[in-house]
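pasted the sequence and its predicted model underneath.
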Amino acid sequence: MTQTGLAPADASPVSRVRAPGGLVLLVLSLLWLAREMWAAHASIARNLDDPAVAISSVALALPGVITASLVAGVAAGLFAALRLAARTEPATDGVADGAVDDPSETPAEPAASPWPGLAARVARRAAVTGGVGLVVGVVAAGVILVAYGATSAVRGLAITTALAALIGGALAAAPVRITRAGVAGVLVVFLTTAVLTIFQEPLKSLFGAADTVRSQSAAAGWFSLTSALVGGLAAGVTAYLCLRRAGLRWPMFLLAGAAPGLLYVVAEIITRLGGAQLLRVASGFSSWDAFAISYLGENRINFALAVGFLGGIIAMVLHGRTLKPAHEDDSEAAAQPPSTS
């Protein structure tokens, strides 16, 4: 059969994904959330004697906890979606060997209008995944309230954390392949950022940090750019590795590579909306607090956009390198001897 355009070199009649399992991603995401909550606890506990500093500590810890809670909610929803697929599509889901077909892509019987059935399946899965994400968020919020007490600032942190996990769970109603690649990608981005942070001072010295404020600011900017570039590269490579044998078209690779950056953007939106009152109070203590909160917020947005853009482009380019022109496929097909039956 003659094909037009570019075709995947490894496309197969039955498209399957081999990637980290849902349980592995859930455990890693929960460990990330526990790590962020522990870091927040250490920062807040040191400043309990000074209410103003304690509130500032909560405000500075909020973005990290919210991002980790969002990702944990997505991972929990993904795990629930995979279990749901295992029950509803036992013949094709391949859960046991780590190869999962997205239930939303399973061929259905011809119908006059497929949209009502598709909408019902998506709504049912969103209800399941969102509910599981909410369970994770409620548990995390309970831990926060028990650890810090029920002050207004802590209540805001707890509620926003639960909300982030709920939204993350609902996002897991997206196609399984994209969700899995996005969670794996954001975890790898977090790991690369943590490793770079360990070497932050040597890197800033390499970028020209000296005793002046100007040189330190410039070095910090170069360090942020390096973190974003490395994170985008990690996101793109991870997405490609997760989807390379799925037989999908390039837009799916673009979306999967951009998914970690999109999750960071969603986390920042939740932080600014859910924690608006807390951030406003913390910014009012001093001009330095206001500058720090504003500066860090802008850095997070720039980081998320860079990771999303670069990750999507890299995943798409890596996929493109595996494609062969259609005329090569036609030549290979013509070279094969005709089959006899």
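Ah, there it is.

please count neighbours and contacts with C-alpha atoms only from this point.
Will do.

in the chain, which spans are strands?
According to DSSP state E, the chain carries its strands in the segments 6-8, 323-325.

could I get these as CSV with mean neighbour count and distance to residue 81?
Shown next, in CSV, are the strands of the chain (neighbours: other CA atoms under 10 Å; distance: least, CA to CA, whole Å):
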stretch, mean neighbour count, distance to residue 81
strand 6-8, 18, 27
strand 323-325, 14, 31
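
okay, pairing it with this:
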Amino acid sequence: MSNQPGSSTAAEPDQPEAAPVEVPDQAEAVPAGAAERPAYAPGALVLALVAAGWLAAMLWSTRAAITSAAAGVTAISLSAYALPGVITAALVAGAAVALATTNRIGRATLRFLAAVGTGLLVGLAAAVAINLTYADNATTNTIAGTTAAAAIIGGAMAGARNARVVGALATATLAAQVFVVLFSRARDPLSDLFGAGDTQQSMLDAAKWVSRTESLLAGLVAGLVAFGYLAWARRRAARRDGVAPDGSGSEPELSQLRWPAYLVAGAGAGLLLLLTEVIIRVGGHGLLDLAAALSEADQVAQTALGTSRIDNAIWLLFVGALTALIAFGRTLGPRPTVDEDEDEPAED
């Protein structure tokens, strides 16, 4: 083409070719090997030891209660009363021990199978210990069977994709159960505070308020512990994946946790209590029926205890979930704002 004056190309200067813009590969933002590493739960070994010790303590206290000389014919009632605590402890122990065993396994199928197998071993060990140390009767067989089933179910939970959520759930449930045991010393003073008197109605009303107070405080404990565990796990994962302490650098997806993780972890203690109730109604209904058949008072007591356990689980679920979400929300910073000057095109 001609560049002479008057031609159409004379007014158009030669435009240099734009250099191609290199788009960084998103995979390069993740450190080498981070994609292959499973999002493991920190402190799983310590959690497994504490959970196993808690299960052993619950089994020992139950045995001491039902074999004491003062128990007599009330051993069935005491067994039915202690069964929920044993099952919850077995759920947590199965999940915690399986989590410690499968913490470094990356393949989902292998991880799930190993978790179920570990839960089975924990359940068999607990059942054998119960049969060897408890009296040989139908009540003992019921406790052993439901404990083994709970440990297997807990082990299966540890095979979930996000191990950190399972670790937070187990830690929060264990903390809530320990709090409930410690809170038992304050029940009598609180009953007097809530107006428990000589009448049966006043005692029932006071017991209801004491139970709600216990569930509310246990939910707060579970939610805060779940949030604290997930926040600690997130910091550990961020340091392992190469994020600077000042927050600079891109945080890989493995170390990120969204709000549903905190919701499930906070509600986990209540969910496990509801799962405990399902296991009791399915595997331990024979023991509950025996306890309710002792007398009319025992029947009323078993019905009231079942209703109270469900109410406490629901309170614990919602309070724990709400507490964890609020704590997580307070860690979120403001959304980045774009200056208006940057949006306006530059004037010639």
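Yep, that arrived. These numbers were taken from a predicted model, which means no experiment stands behind them.

and the strands of the first structure as a markdown table, adding distance to residue 285 of the first structure?
A markdown table is the format used below for these (distance: least, CA to CA, whole Å):
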| stretch | distance to residue 285 of the first structure |
| --- | --- |
| strand 6-8 | 57 |
| strand 323-325 | 57 |
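
of all these, which one comes closest to residue 25 of the first structure?
strand 6-8 (27.5 Å; CA to CA).

which residue numbers in the second structure go with the closest one?
Against the second structure, there is no aligned range for strand 6-8 of the first structure (TM-score structural alignment).

neighbouring contacts of that strand?
With contact meaning CA atoms under 8 Å, 6 or more residues apart in numbering, strand 6-8 of the first structure is reached by 247, 248, 249, 322, 323, 324, 325, 326.

rerun that using 6 Å as the cut-off
For strand 6-8 of the first structure, contacts defined as CA atoms under 6 Å, 6 or more residues apart in numbering pick out 323, 324, 325, 326.

now those as CSV including distance to residue 136 of the first structure?
Below are those laid out as CSV (distance: CA to CA, whole Å):
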residue, distance to residue 136 of the first structure
323, 41
324, 44
325, 47
326, 48
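
closest one of these to residue 332 of the first structure?
Nearest to residue 332 of the first structure among the contacts of strand 6-8 of the first structure, with distances taken as CA to CA, is residue 326, at 10.0 Å.

give me the mean deviation of stretch 226-237 of the first structure from the second structure.
Superposed on the second structure, stretch 226-237 of the first structure shows a mean distance of 0.9 Å to its aligned residues (mean CA distance after the TM-score superposition for the first structure).

could you tell me where that stretch falls in the second structure?
Against the second structure, the aligned range for stretch 226-237 of the first structure is residues 213-224 (TM-score structural alignment).

looking at the contacts of strand 6-8 of the first structure, which is nearest residue 35 of the first structure?
Using CA to CA, the contacts of strand 6-8 of the first structure come closest to residue 35 of the first structure at residue 323, 40.7 Å.

now that closest one. Nearest residue, chain neighbours left out?
Nearest residue to residue 323 of the first structure, sequence neighbours excluded (CA to CA, 6 or more residues apart in numbering): residue 8, at 4.9 Å.

if I look at the one you found, how far off is residue 275 of the first structure?
To residue 275 of the first structure, residue 8 of the first structure is 45 Å away according to CA to CA, to the nearest Å.

ok, residue 75 of the first structure next?
According to CA to CA, residue 75 of the first structure and residue 275 of the first structure sit 23 Å apart.

ok, those two, which is more surrounded?
Ranked by neighbour count (other CA atoms under 10 Å), residue 75 of the first structure and residue 275 place residue 75 first, with 34 against 21.

doesn't residue 24 make contact with that one?
No: if you go by CA atoms under 6 Å, residue 75 of the first structure and residue 24 don't touch, sitting 9.2 Å apart.

quick one: common contacting residues for these two?
Shared contacts of residue 75 of the first structure and residue 24, defined by CA under 6 Å, 6+ apart, are absent.

which residues in the stretch 151-300 of the second structure form helices?
Counting by DSSP state H, counting those that start in this stretch, the stretch 151-300 of the second structure has helices at residues 163-183, 187-193, 200-240, 259-283, 285-292, 296-329.

relative to helix 259-283, how tilted is the longest one?
Comparing the axes of helix 200-240 of the second structure and helix 259-283 via axes from the mean of the first three to the mean of the last three CA atoms, to 10 degrees yields an angle of 130 degrees.

counting by contacts, list what helix 200-240 of the second structure packs against.
Secondary-structure packing of helix 200-240 of the second structure (3 or more CA pairs under 6 Å, 6 or more residues apart in numbering; DSSP states H and E): helix 163-183, helix 259-283, helix 296-329.

which residue range of the first structure does the first one align onto?
Pointing back at helix 163-183 of the second structure there. Taking TM-score structural alignment, helix 163-183 of the second structure hits residues 176-196 over in the first structure.

got the buried residues for that stretch?
Neighbour-count burial for stretch 176-196 of the first structure, counted by 16 or more other CA atoms under 10 Å, picks out 176-190, 192-193, 196.

that one vs the second structure - mean distance after superposition?
Stretch 176-196 of the first structure versus its aligned partner: 1.0 Å mean (mean CA distance after the TM-score superposition for the first structure).

run through who's touching that stretch.
102, 231, 235, 238, 239, 242, 256, 259, 260.

which one of these is nearest residue 149 of the first structure?
The closest of the contacts of stretch 176-196 of the first structure, once distances to residue 149 of the first structure are taken by CA to CA, is residue 260, at 32.6 Å.

tell me the angle the longest helix anywhere in the first structure makes with helix 250-274.
The helix that spans the most residues within the first structure, counting by DSSP state H, is helix 51-88. Counting by the same axes, to 10 degrees, helix 51-88 of the first structure lies at 140 degrees to helix 250-274.
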